[in-house]
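Engineer: I'd like to go over a predicted model; first the sequence, then the structure.
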Amino acid sequence: MLSTRSLRTADCRASAVARPRMAIGRGRFQVLCASNAKFFVGGNWKCNGSVANVRKLVDELNSGSVPRGVDIICAPPFIYIDYVMQHLDKEKYQLAAQNCWISGNGAYTGEVSAEQLQDFGVPWVILGHSERRSLCGENNEVVAKKTAHALAAGLGVIACVGETLDQRNSGSMFQILNAQMQALVDEVKDWSKVVIAYEPVWAIGTGVVATPEQAQEVHAYLRKFCQSKLGTSIADKLRIIYGGSVNDANCKELSFQEDIDGFLVGGASLKGSSFVTICNAAGPKAKY
């Protein structure tokens, strides 16, 4: 169960006027504060696409109208990064890699280092995605060390956390999230270029999406965790985004939740019009 957040102004997210609101979370009311973070939308293309498909998607994204007050990131497969870098509208979108190596350059066949990404001009990297954790055996410590190394190399990091359905149903969800976050806390020294992506594993690629209340509950919990470990000033500025079957039909309702600062989008990011719609879901959270 979540504990009730304090009503003290120090516990509210930074804003000119603290605006506490009530939201339901697992049967309890929580005192929350409206987000003041700049909205962030990431598109994770995963291992999808062909030359023709990527060209079409880039054209669709370039022709779409997106708010300038939102940070928008596209993460193509490594093989298409150069094309996307050359042709994607840099005024609207930034680039991310989907992974990087845990250390610097060396005899690591098949890997790409954070230093190489930075040298090539890729500013962001996604780390710790559940598919990397489950399919490639990346545990909490590996993800945390990768994150720290990427940050030291000058990259911004979208660090993913989330629980499986069994973990949620067994009541161990918060223990799993605590362990994932504590590993990051132990390694990361500068949080200014970190975005936390909460991705419930049971909602990734399944078409099942957490309800706005479920998502808000976990986002508030993660912010409370960061507040206790890192202090209010960091927790208030840290962007915590939601991933898990986000699409153009459910993004607006999710964006209304106080502690949801954006999205990490999978399948819908492969459809230009859908992704543009999601980017426009920021509403008043867009910061110009």
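Structural biologist: Structure received. Residues are numbered from 1 along each chain as shown.

Engineer: drop to CA atoms for contacts and neighbour counts, all remaining ones
Structural biologist: Will do.

Engineer: Ser130 and Val161, how far apart?
Structural biologist: Distance, Ser130 to Val161, by CA to CA, to the nearest Å: 7 Å.

Engineer: joint contacts of the two?
Structural biologist: Residues touching both Ser130 and Val161 (CA atoms under 8 Å, 6 or more residues apart in numbering) are Glu199.

Engineer: so those two - more neighbours on which side?
Structural biologist: A count of neighbours by other CA atoms under 10 Å puts Val161 above the other of Ser130 and Val161, at 26 against 21.

Engineer: what's the first helix or strand after the lengthiest helix in the chain?
Structural biologist: Ranked by number of residues, the top helix in the chain under DSSP state H is helix 212-230. Beyond helix 212-230 in the direction of the C-terminus, DSSP states H and E gives the next helix or strand as helix 232-237.

Engineer: one more to weigh against that first structure:
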Amino acid sequence: MGLARPVVFGNWKMHGLRADSLALAGSLVERAVRPTGTLGVFPPATVLRDVARRLEGSRILAGAQDCHPEASGAFTGSISASMVKDAGGTAVLVGHSERRHGLGEDDAVIRRKVLAAQGEGLLVVLCVGETEAEWQAGEREARLRRQIHEGLAETVDAALLVLAYEPVWAIGTGRTPSLEDIAGTHAFLRRELVGRLPAAQDVPLLYGGSVKPGNAADIMALPDVDGALVGGASLDAAGFWSIYQAGGGA
């Protein structure tokens, strides 16, 4: 079935100097003695190598928050998929809304990033989600369908893919869709994936957007919710671990 459930990933975003990041990684290692699911963190690129080394032998994966679609070149400030791998990363986030809307990345660029990352054998966590305006206008499904069909080439390896649904309006706001909405959206995403890729039935579907210890259990108990992509709450080891446990991890 691929990755063991629950699949709980922490996106540290632009937080953490070396000492902070190593302390956080160490706290997770102490808790994850024999993890029964899949746990991973995505630290800033500046500390990826250090965090990956701290996590060695723990079965907690370390990944990058982005990669460039090209293998190398004059792309100041960017890192390639091979650089992520060289730094000890085994996964990469692609298409996070903070890059789509903050940096103008479109589905064509994201599609190239997915292929570049998988070309290096990296697990890709593709983030999709609608804006509040699209949600209120009833355009959620149309938007998600475009992100899946335009962001994923038909040659994508489903064994190296995770899909994370993050409604843009819920990220960092404390607001979440209703449980009914989440369940319906994840069922839709599963159908779209199965219609797009072979073996897509086994691709983990994560929910992201203001996931915290108080709502994690209810969210991850829903059908077709295989785990969570956690933002701010992943910066606290105890809270992040409790989210993992809420999904059945130990």
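Structural biologist: Noted; the coordinates are in hand. Owing to the predicted nature of the structure, the values given are computational and were not obtained by experimental measurement.

Engineer: TM-score for these two?
Structural biologist: Once superposed, the chains reach a TM-score of 0.93 (TM-score structural alignment, normalised by the length of structure 2), with 249 aligned residues with a CA RMSD of 1.9 Å.

Engineer: before we move on, back to that, give the aligned range of the longest helix of structure 1 in structure 2.
Structural biologist: For helix 212-230 of structure 1, the aligned range in structure 2 is residues 179-197, judged by TM-score structural alignment.

Engineer: give the buried residues for the matching stretch.
Structural biologist: 182-183, 185-186, 189-190, 192-193, 196-197 (16 or more other CA atoms under 10 Å).

Engineer: distance check, the most far-flung residue of structure 2 relative to its centre against His68 of structure 2.
Structural biologist: Centroid-distance maximum for structure 2: Ala74 at 27.4 Å, with CA atoms, centre = their mean. For Ala74 of structure 2, the distance to His68 of structure 2 equals 11 Å [CA to CA].

Engineer: residues shared between the contacts of these two?
Structural biologist: Between them, Ala74 of structure 2 and His68 share no contacting residue under CA under 8 Å, 6+ apart.

Engineer: contacts only, for Gly174 of structure 2.
Structural biologist: Gly174 of structure 2 neighbours (CA under 8 Å, 6+ apart): 209-210.

Engineer: circling back to that earlier point, average offset between the longest helix of structure 1 and structure 2?
Structural biologist: Comparison of helix 212-230 of structure 1 with structure 2 after fitting gives an average deviation of 1.2 Å (mean CA distance after the TM-score superposition for structure 1).

Engineer: who does that helix touch, helix- and strand-wise?
Structural biologist: With contacts taken as 3 or more CA pairs under 8 Å, 6 or more residues apart in numbering; DSSP states H and E, helix 212-230 of structure 1 sits against strand 20-25, helix 173-187, helix 232-237, strand 239-243, helix 251-255.

Engineer: turn those into a markdown table, including mean neighbour count and distance to Gly42 of structure 1.
Structural biologist: Listed next are these as a markdown table, based on neighbours: other CA atoms under 10 Å; distance: least, CA to CA, whole Å:
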| stretch | mean neighbour count | distance to Gly42 of structure 1 |
| --- | --- | --- |
| strand 20-25 | 15 | 26 |
| helix 173-187 | 18 | 20 |
| helix 232-237 | 19 | 18 |
| strand 239-243 | 28 | 9 |
| helix 251-255 | 20 | 13 |
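
Engineer: redo these as a markdown table? Include distance to Ser134 of structure 1.
Structural biologist: Output for those, formatted as a markdown table (distance: least, CA to CA, whole Å):
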| stretch | distance to Ser134 of structure 1 |
| --- | --- |
| strand 20-25 | 28 |
| helix 173-187 | 14 |
| helix 232-237 | 28 |
| strand 239-243 | 17 |
| helix 251-255 | 26 |
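
Engineer: out of the ones you listed, nearest to Tyr93 of structure 1?
Structural biologist: With CA to CA as the criterion, Tyr93 of structure 1 lies closest to strand 239-243 of those, at 17.2 Å.

Engineer: and the closest one, which stretch of structure 2?
Structural biologist: On the basis of TM-score structural alignment, strand 239-243 of structure 1 is assigned to residues 204-208 in structure 2.

Engineer: got it, and stretch 144-161 of structure 1?
Structural biologist: So stretch 144-161 of structure 1 sits over residues 111-128 in structure 2, by TM-score structural alignment.

Engineer: just how off-centre is the matching stretch within its chain?
Structural biologist: Stretch 111-128 of structure 2 sits 11 Å away from the centroid of its parent chain (CA atoms, centre = their mean, to the nearest Å).

Engineer: next: stretch 95-112 of structure 1.
Structural biologist: 20 Å.

Engineer: can you check which part of structure 2 it sits on?
Structural biologist: Using TM-score structural alignment, stretch 95-112 of structure 1 pairs with 62-79 in structure 2.

Engineer: which parts of the matching stretch are buried?
Structural biologist: In stretch 62-79 of structure 2, counting by 16+ other CA under 10 Å, buried: 62-70, 79.

Engineer: before we move on, what about stretch 25-42 of structure 2?
Structural biologist: 25-26, 28-29, 32, 35-42.

Engineer: farthest pair within the residues you listed?
Structural biologist: Distance extremes for these: the farthest pair is Thr36 and Phe42 at 19.5 Å, using CA to CA.

Engineer: now do the SS call for the residue most central in space within structure 2.
Structural biologist: Geometric centre of structure 2, nearest residue: Val125, 4.4 Å, by CA atoms, centre = their mean. Secondary structure for Val125 of structure 2, judged by DSSP: H, G, I helix; E, B strand; the rest coil, is strand.

Engineer: ok, it - contacts?
Structural biologist: Val125 of structure 2 neighbours (CA under 8 Å, 6+ apart): 91-94, 161-164.

Engineer: and the strands in structure 2?
Structural biologist: Secondary structure of structure 2 (DSSP state E): strands at 7-11, 38-42, 60-64, 91-94, 123-128, 161-165, 205-208, 227-230.

Engineer: quick one: closest of the ones you listed to Ala237 of structure 2.
Structural biologist: Per CA to CA, nearest to Ala237 of structure 2 of the strands of structure 2: strand 7-11, 10.1 Å.

Engineer: tally of neighbours for the counterpart of Arg5 of structure 2 in structure 1?
Structural biologist: Counting by TM-score structural alignment, Arg5 of structure 2 lines up with Lys38 in structure 1. Neighbour count of Lys38 of structure 1, defined by other CA under 10 Å: 19.
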